[in-house]
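Engineer: Attaching a predicted model along with its sequence, questions to come.
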Amino acid sequence: MFQAHINVEYCNSVKSIKYICKYVNKGSDMAVFQIVQNSEQNNRNDEILMYQMGRYINSNEAAWRIFSFPIHERKPAVQHLAVHLENGQRVYFTRDSARKIASEPPENTTLTAFFQLCQTDSFAKTLLYVDVPIYYTWDKTRKIFQRRKQGMPEEGHPEIMKADTIGRVYTVHPNNAECFYLRMLLHEIRGPTSFTDLRTINGYLCQTYREACQRLGLLENDNHWELTLQEATLIASAEQLRELFAIILTKCNPSNPKQLWDAFKRSMSDDILYQIRQTNPELTIEFNDDIFNETLIRLEDKCLAINNQALVELGMPAPQRNAFSVLNYEITKEKSYNVNELLEYIAHNKPLLNDNQKKVYDVIMYRIINNTGGIIYLDAPGGTGKTFLLNLILAEIRVKKHIALALASSGIAATLMEGGRTAHSALQLPLNIAEQQFPVCKISGKSGRGQCLKQAKVILWDECTMAHKKSLEAMDRTLQELRKNSEIMGGALLILSGDFRQTLPVIPKSTPADEINACLKKSHLWSQVQILQLTKNMRVELSKDETTAHFAKILLQIGEDTYPTNQTTGLIELNSDFCNIATTENDLIDKIYPNFVQNYTNVEWLFQRAILATKNNVVDDINFNILKKIPGEERIYKSMDTMVSSEESVNFPTEFLNSLQVPGMPLHCLRLKIGSPIILLRNLSSPKLCNGTRMIVKQLSNNIIEAELISGKNKGQTVFIPRIPLISSELPFQFKRLQFPIKLAFSFTINKAQGQTLKYCGINLKEPCFSHGQLYVACSRSHSSRVTRGI
């Protein structure tokens, strides 16, 4: 249309800033030129002349500049906003005017004018400092804010006009502490009328702005962990309190854990004292060192289970027990399964194996009995009874007091296996494993976990297709070192199970080729893998329903890329034969969550359903829309965001860090109500609190959240979730977010849903699938077209 080359720069992420700023200001093209006659004398290479630089402007650019058309423009407008302490305005004067200026009050700044505006304007009382330029203009002459006369009317306030002007408060270095905290308050408190009002929190006048930030919960300090445990002592049992303290020790790195122990050791020991008094009713028994030592032993057991760390490594006093018992905690745990329960489980479930499962079972058990190491991969599409078979194999090994380790790539899959743990935490895999050439697991041969891996008869790894190929290679190197055996996996038998039709390893900013190259099939170890298959769909067999069979058939075609696609778009078109089609997002919500207000208190009803989407922003919108339907007060928890390197704090203001929505991290502003479902975003305490565990909020306190588990083998148990520090590696800089590691779970992403089973599943495809296996994963969460709805 324009018959010209038009360069449009879209600044879509923080990583683009440097490129954009440099590109739009680089100036005209430069050229090296020389005009000479064609002769041998002039053909000599004159380096000085060759380096003469000339400015070249073509005719189009010359005409543009002659007519004084703009070279570039910036939109929207940015209003700079002053920040200073009380009576800390900048004053400009000369030698001659110094006395006169000193005798007069200082001129208004945008900050003092904002305070004055909030004293007289009721609408301004509802605004943050940075929002004022949207509705008011700054009169530089009179030094006041005035309401806009042009623009779009504000919803609910037709007399108020708004524009797209952006307010930006000048940055302050953290070394200028009080001004830094004042600036932080201006981004949190609406409509302050003075500096004094700004540091008045809930009717209490704080002496400093730092104290005000502290009272608002905007700053992190060790007092936070003390308040967390104080709240927990009011509602948690001693066992739950020990579990919470173990999570704080292993995940939160408090600076003085011994002080926390001394303050709360009695509360953590209540149940032990009670048990001893019940056993010895004739004696008067009070708290003593023996009781506290037993508490420390139980606490250390939890820390070892969570992060393989003894208390002495965490800055705590070591319990009085021999080193042998600490070393063998992992081994004792893996050999402590109830034999009678295992025999009963085997006797009941082994006859239920179908022919296909029995064949796979016999092959695996033959290799276990004959101590034949190596790798087996069990290919198992959804509904073929993979988890049922794996649990039976685990029981067969454990009943003979052998060690069988159950690992999974996802937290949900780990909770479905007895004694299951996520592979990442159990193997201590490096966080940046994709960037390392020859990674190894961070496990010492002298540790309890190292001893456990040495003695393992078999290792099961479910949902292995989600793992990076370097995870498998790191495990191979580690087992060879630990077991002093150069055979593959150190001579141990590794059983991998999964479904390559599902999502592959997540590689940020990658191409499909990058994802495929990272999957296990591209590992040099794959050529030595024995492949077994489960093909018979048990859901179809048990239901005896033609609709379910048709659904399973199409689902397999989607997973194997044999389902017909649109010739024009290349996309799969789902019709009403496969799933019920919703017309709008609200229609989808109503179909998956019918009669919501009457049913949301039913835990089983909530657990059976969810809406899946491809991207987090779509998920967040759905969650917030449904949350509004829950009656009751909404509680807002704001994260504490800081730069890991304090030297970079001035370049990344707090409000910028607050605005970041990083995949896998909780939002800065977490909105919750009692009764809302939530999903865990981090492994806290395997196998009970794994990444992907779903819960229902039972109580909302200032520093802890009480929730009830609604998934996994610990379903129905009450847990307490603290804030934990989270550091993202997704950005070109590192920042820390202290927040509850959860998000609402009316809806979650398709990747997060892998391993989940839903009775009623909604699929929102307004944003299309963008990586291998996402559509297959979304559709395979339920078992029938009658309970699957899409938009």
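Structural biologist: Thanks, I have the structure now.
Engineer: Please count neighbours and contacts with C-alpha atoms only from this point.
Structural biologist: Noted.
Engineer: List the first helix or strand encountered after the helix or strand where Ile696 lies toward the C-terminus.
Structural biologist: Element membership for Ile696 (DSSP states H and E) is strand 694-700. Next helix or strand after strand 694-700 toward the C-terminus (DSSP H and E): strand 704-709.
Engineer: Kindly calculate the angle that that next one makes with strand 694-700.
Structural biologist: On the basis of axes from the mean of the first three to the mean of the last three Cα atoms, to 10 degrees, strand 704-709 is oriented at 140 degrees to strand 694-700.
Engineer: For the strand holding Ile696, give me every contacting residue.
Structural biologist: Strand 694-700 is contacted by residues 603, 635, 673-680, 705-711, 745 when judged by Cα atoms under 8 Å, 6 or more residues apart in numbering.
Engineer: just the buried members of those residues?
Structural biologist: Among those, those buried by neighbour count (16 or more other Cα atoms under 10 Å) are 603, 673-680, 705-711, 745.
Engineer: Residues contacting the lengthiest helix in the chain, please?
Structural biologist: Using DSSP state H, we find that the single longest helix of the chain is helix 289-307. Here helix 289-307 makes contact (Cα under 8 Å, 6+ apart) with 242-243, 246-247, 249-250, 265-266, 268-269, 272-273, 309-311, 318-321, 329-330, 425, 684-686.
Engineer: now with 6 Å?
Structural biologist: Helix 289-307 has contacts (Cα atoms under 6 Å, 6 or more residues apart in numbering) with Arg242, Ala246, Ser269, Gln309, Ala310, Leu311, Pro319, Ser685.
Engineer: also this one, for the comparison:
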Amino acid sequence: MAVFGVQNINTDDEITHYQVGRYVSCNEAIWRIFSFPIHERHPTVVHLAVHLEDGQRVYFNASNVAQRAETPPMTTLTSFFSICQSDPFAQSLLYSEVPSYYTWNASSKKFQRRKQGDGVPGHPDVRSTCSLGRLYTVHPKNDECFSLRLLLVNVRGPTSFQSLRTVNGLVCPTFRAACQKLSLLENDTHWDTTIAEALISASPNQIRTLGVFTIRSGNPELEVNEEIHNQALILIEDICYLMCDSLLVKLGMPTPHRELNEAFNRVLEREHCVTNEDEATNYPTEFLNSLDLPGLPPHNLQLKVGSVIVMIRNLNQPRLCNGTRLLVRKLMDNVIHATILKGKFESEEVLIPRIPMIPTDIPFEFKRIQFPIRLAFAMTINKSQGQSLSVCGLNLENECFSHGQLYVACSRVGKPSALFVFAPDNKTKNVVYNNVIK
């Protein structure tokens, strides 16, 4: 490319160099002659307002100040409430889903149904596109507005601010109280509910074990009568020491009265990770809910009675450890009643609570309170190591990539007739370290 221009006194004028050196190719020239679009944005992103009742921004002048104060203009949030009152389809949507089915008319300040797009099954008058809705972020220190935004992310079809604060027919005094009733915010009530659900059918030993999970993960304030519950505290401390090598005093709990021996003189420090609330504006709740990270259960964990699940955390070794497979017997909001399927503790019934988990392999910290399990339709070869199965199906569409993996997979059963292998062309590679066969 050649640059032609008049010599300038300033030889470092980058703007002039760019202007005189710009080159228009044949393709770009034809593109501009036919007036084709030079660039576009896809998909369309619609910013959605988040504000408290009568807390929206209003522009006015001296002539219309009274009128604007009496009837402020509609925002995307108040318009969302309006269409939920009159449109049955809108009542099934989250706030962030509205731009996919409705367009925002900036002049009339209203949402209108889309006239173009793909049809929605069961709703012949509704059209959908790939447009996205993004709520403005709110800092957690702005407590009520942050709670309002959290409700908008999770509650479908609210018709007003009061409707958003209504939980199970009761109107909560604040948005934060509504979030707490819906278990959207972490507090000790979660652990109280966990224990209350377990009391329905669990044995005393299971409840004591669940109490250790509560102390280790949530560290709530518990009222303890020393005379009556001293023996229970001793049993809980024994379990707690086996599970996390810590005494109750290190976990913020009362110490039982007994003579300490050498085994209980060990003092080990626990590291607590605290999430940075200043990062909440950079990583909104709906983005965190969409993350599906290795070693972490999904935000939307769909289970039913009879599902086979696998542990992804060490809760109570050696009973409940990473890789233990269980069968769901009973589902509650905060506790899963399950039966261990294999191993030394086969057929033993256990309780699995929701616990806070913080991943360590991402550039920011966040906490997810969820059951430490995943559905166990299948497991990796490494995860299956050490387990004995009655029947095993081996999928080798993706070949083994390390030494000994094929052997580990095939040795999960005791007889060849119990092993079923699927491999393309009935062939696969057996990866062996070269030095082994030399």
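Structural biologist: That came through fine. This one's a predicted model, so the numbers in the text were calculated from it and none came from an experiment.
Engineer: Can you name the next helix or strand after the longest helix of the first structure?
Structural biologist: Per DSSP H and E, the first helix or strand lying C-terminal to helix 289-307 of the first structure is helix 323-327.
Engineer: packing partners for the next helix or strand after that next one?
Structural biologist: Beyond helix 323-327 of the first structure in the direction of the C-terminus, DSSP H and E gives the next helix or strand as helix 329-334. Counting contacts by 3 or more Cα pairs under 6 Å, 6 or more residues apart in numbering; DSSP states H and E, helix 329-334 of the first structure packs against helix 448-455.
Engineer: The helix it packs on vs helix 289-307, what angle?
Structural biologist: Using the same axes, to 10 degrees: helix 448-455 of the first structure against helix 289-307 is 60 degrees.
Engineer: Just give me how far helix 448-455 of the first structure sits from the chain centre.
Structural biologist: 30 Å (Cα atoms, centre = their mean, to the nearest Å).
Engineer: what does stretch 403-416 of the second structure give?
Structural biologist: Its chain's average C-alpha position is 35 Å from that of stretch 403-416 of the second structure, according to Cα atoms, centre = their mean.
Engineer: Quote the end-to-end distance of that stretch.
Structural biologist: 21 Å (Cα to Cα, to the nearest Å).
Engineer: same question, stretch 779-787 of the first structure
Structural biologist: 10 Å.
Engineer: The host helix or strand of Leu378 of the first structure maps to which residues in the second structure?
Structural biologist: Assessed by DSSP H and E, Leu378 of the first structure sits inside strand 374-379. Counting by TM-score structural alignment, strand 374-379 of the first structure falls onto no part of the second structure.
Engineer: all strands for the stretch 401-550 of the first structure, in order.
Structural biologist: 403-408, 421-422, 456-462, 493-498, 529-533 (DSSP state E, counting those that start in this stretch).
Engineer: okay, these, which one's buried deepest?
Structural biologist: Neighbour counts (mean count of other Cα atoms under 10 Å) averaged over each of the strands of the stretch 401-550 of the first structure peak at strand 421-422, with a mean of 28.
Engineer: Provide the aligned range in the second structure for that one.
Structural biologist: Mapped onto the second structure using TM-score structural alignment, strand 421-422 of the first structure spans no residues at all.
Engineer: Equivalent analysis for stretch 137-144 of the first structure, please.
Structural biologist: Going by TM-score structural alignment: stretch 137-144 of the first structure matches residues 103-110.
Engineer: so how far is that stretch from its chain's centroid?
Structural biologist: So, by Cα atoms, centre = their mean, the centroid of stretch 103-110 of the second structure is 33 Å from its chain's centroid.
Engineer: And for it, what's in contact with it?
Structural biologist: Contacts of stretch 103-110 of the second structure (Cα under 6 Å, 6+ apart): Met74, Ser79, Phe111, Gln112, Arg114.
Engineer: Confirm Thr103 of the second structure sits in a strand?
Structural biologist: Yes: according to DSSP: H, G, I helix; E, B strand; the rest coil, Thr103 of the second structure belongs to a strand.
Engineer: And it, how close does it get to Val46 of the second structure?
Structural biologist: 9 Å.
Engineer: got the buried residues for the strand holding Ile696 of the first structure?
Structural biologist: Within strand 694-700 of the first structure, the residues that count as buried by 16+ other Cα under 10 Å are Arg694, Met695, Ile696, Val697, Lys698, Leu700.
Engineer: go on, stretch 104-115 of the second structure?
Structural biologist: Buried residues in stretch 104-115 of the second structure (16+ other Cα under 10 Å): Trp104, Lys110, Phe111, Gln112, Arg113, Arg114.
Engineer: if we can go back for a sec, ends of the match of stretch 137-144 of the first structure, what's the gap?
Structural biologist: 8 Å.
Engineer: Among the strands of the stretch 401-550 of the first structure, which comes closest to Lys386 of the first structure?
Structural biologist: strand 493-498 (7.9 Å; Cα to Cα).
Engineer: Mind checking what secondary structure the residue mapped onto Leu185 of the second structure from the first structure has?
Structural biologist: By TM-score structural alignment, Leu185 of the second structure lines up with Leu219 in the first structure. Under three-state DSSP, Leu219 of the first structure falls in the coil class.
Engineer: Tell me how far Leu219 of the first structure lies from Asp476 of the first structure.
Structural biologist: 44 Å.
Engineer: These two: who's more crowded?
Structural biologist: Legend: neighbour count by other Cα atoms under 10 Å for Leu219 of the first structure and Asp476, higher for Asp476 (22 against 18).
Engineer: What's the more buried one aligned with over in the second structure?
Structural biologist: Asp476 of the first structure is assigned no aligned equivalent in the second structure, the criterion being TM-score structural alignment.
Engineer: Please apply the same query to Thr109 of the first structure.
Structural biologist: Residue correspondence to the second structure (TM-score structural alignment): Thr109 of the first structure is matched to Thr75.
Engineer: roughly how far apart are its match and Val391 of the second structure?
Structural biologist: 59 Å.
Engineer: which ones are touching the counterpart of Thr718 of the first structure in the second structure?
Structural biologist: Alignment note (TM-score structural alignment): Thr718 of the first structure maps to Glu349 of the second structure. Listed by Cα under 6 Å, 6+ apart, the contact set of Glu349 of the second structure reads Ala338, Thr339.
Engineer: What about the closest residue to Lys251 of the first structure other than its chain neighbours, how many residues nearby?
Structural biologist: Distances taken as Cα to Cα, 6 or more residues apart in numbering put Ile724 closest to Lys251 of the first structure, at 6.5 Å, once the chain neighbours are dropped. Other residues lying near Ile724 of the first structure total 18 when counted by other Cα under 10 Å.
Engineer: if I read this right, Ile724 of the first structure contacts Leu738, doesn't it?
Structural biologist: Yes: if you go by Cα atoms under 6 Å, Ile724 of the first structure and Leu738 touch, sitting 5.4 Å apart.
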